[in-house]
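J.: this one's structure only:
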């Protein structure tokens, strides 16, 4: 059986245990982070879209930090948006606050019809801090 090196952010372990998934798993020099939404501490959606996107990034950054990493080590991003035709521009006003400087990670944006009551979700793959420090800036 595969042994998973699971990363839990502070104060959110019960949420993941209740929903039966790992927030992030380290494997072969990479950190695979589950989709993060703008959930409040009780798991409910933040109703304001801009605040929800910020909270999703804050939740993502808490996991990256728990792994000893940061968004600077992110190499691939997937975002899911409910009704992207009407929400994309609003969401993309928030993204640069968290995205950092070029070169940017790769991005796949997916329009969906349902996200368990949320309007935005972000999942990433990052190099683990050890692997990122040894690559000398090369992919």
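T.: Sure, I can see it. Because the structure is a prediction, the values reported are computed rather than measured. Residues are numbered from 1 along each chain as shown.
J.: From now on I want contacts and neighbour counts done on CA atoms only, so please keep to that.
T.: Noted.
J.: what's the burial count for the closest residue to residue 69 other than its chain neighbours?
T.: Nearest non-adjacent residue to residue 69, counting by CA to CA, 6 or more residues apart in numbering: residue 129, 5.6 Å away. Neighbourhood size, residue 129 [other CA atoms under 10 Å]: 18.
J.: let's bring in a second model and compare:
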């Protein structure tokens, strides 16, 4: 079984310590990123929904970068929404700016009733590029 290595961005927000979880776990060449929310440094939610979504993506980008990844390496996305019908347009607009061009990763959107004071959460699985994983690129 491959080792499990915790990955944290350099500028961690307080929620990692408050709720005692890793930002991501690297296992082999896969990166499993915990749900990222629009959390300010102190752990409080960004009040405006669009800003909360943008900050969640920024927090996700920081975790990916800490592992040597980018959105291009993401293969699976799960998003959680407290009001999917009202929120989806905003989420799709921000996602289009962040994720980029096809081929797109898998994506599952789930409506929930509670996100600990937040209205949006995003978690991903990424494949770590060969050089970032400490391996030579495939020939």
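T.: Yep, it's here. Bear in mind that the values here come from a model prediction, so they are computed numbers and not experimental data.
J.: And the helices in structure 1, which stretches?
T.: 13-19, 49-66, 84-94, 96-99, 129-134 (DSSP state H).
J.: Identify, out of those, the most deeply packed stretch.
T.: Scoring the helices of structure 1 by mean neighbour count under mean count of other CA atoms under 10 Å gives helix 49-66 as the most buried, with a mean of 21.
J.: Report the mean deviation for it after fitting onto structure 2.
T.: Here the mean offset of helix 49-66 of structure 1 against structure 2 after fitting is 0.4 Å, by mean CA distance after the TM-score superposition for structure 1.
J.: residues contacting the residue most central in space within structure 2?
T.: In structure 2, the residue lying closest to the centroid (CA atoms, centre = their mean) is residue 60, at 3.6 Å. Neighbouring residues of residue 60 of structure 2 by CA atoms under 8 Å, 6 or more residues apart in numbering: 33, 36, 122-123.
J.: Now the helices of structure 1 in CSV, please, with extra columns for distance to residue 110 of structure 1.
T.: Output for the helices of structure 1, formatted as CSV (distance: least, CA to CA, whole Å):
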stretch, distance to residue 110 of structure 1
helix 13-19, 23
helix 49-66, 15
helix 84-94, 8
helix 96-99, 18
helix 129-134, 27
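J.: Measure how buried residue 106 of structure 1 is and give me the count.
T.: 12.
J.: May I see the ChimeraX selection of the buried members of the contacts of residue 60 of structure 2?
T.: To isolate the buried members of the contacts of residue 60 of structure 2 in ChimeraX, using 16 or more other CA atoms under 10 Å:
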select :33,36,122,123
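J.: out of the helices of structure 1, nearest to residue 107 of structure 1?
T.: Closest of those to residue 107 of structure 1 is helix 96-99, at 11.2 Å (criterion: CA to CA).
J.: thinking residue 46 of structure 1 is in contact with residue 37, fair?
T.: No. Residue 46 of structure 1 is beyond contact range of residue 37, at 9.1 Å (criterion: CA atoms under 8 Å).
J.: So for those two, which sits in the more crowded spot?
T.: Using other CA under 10 Å as the criterion, residue 46 of structure 1 and residue 37 rank with residue 37 on top: 29 against 21.
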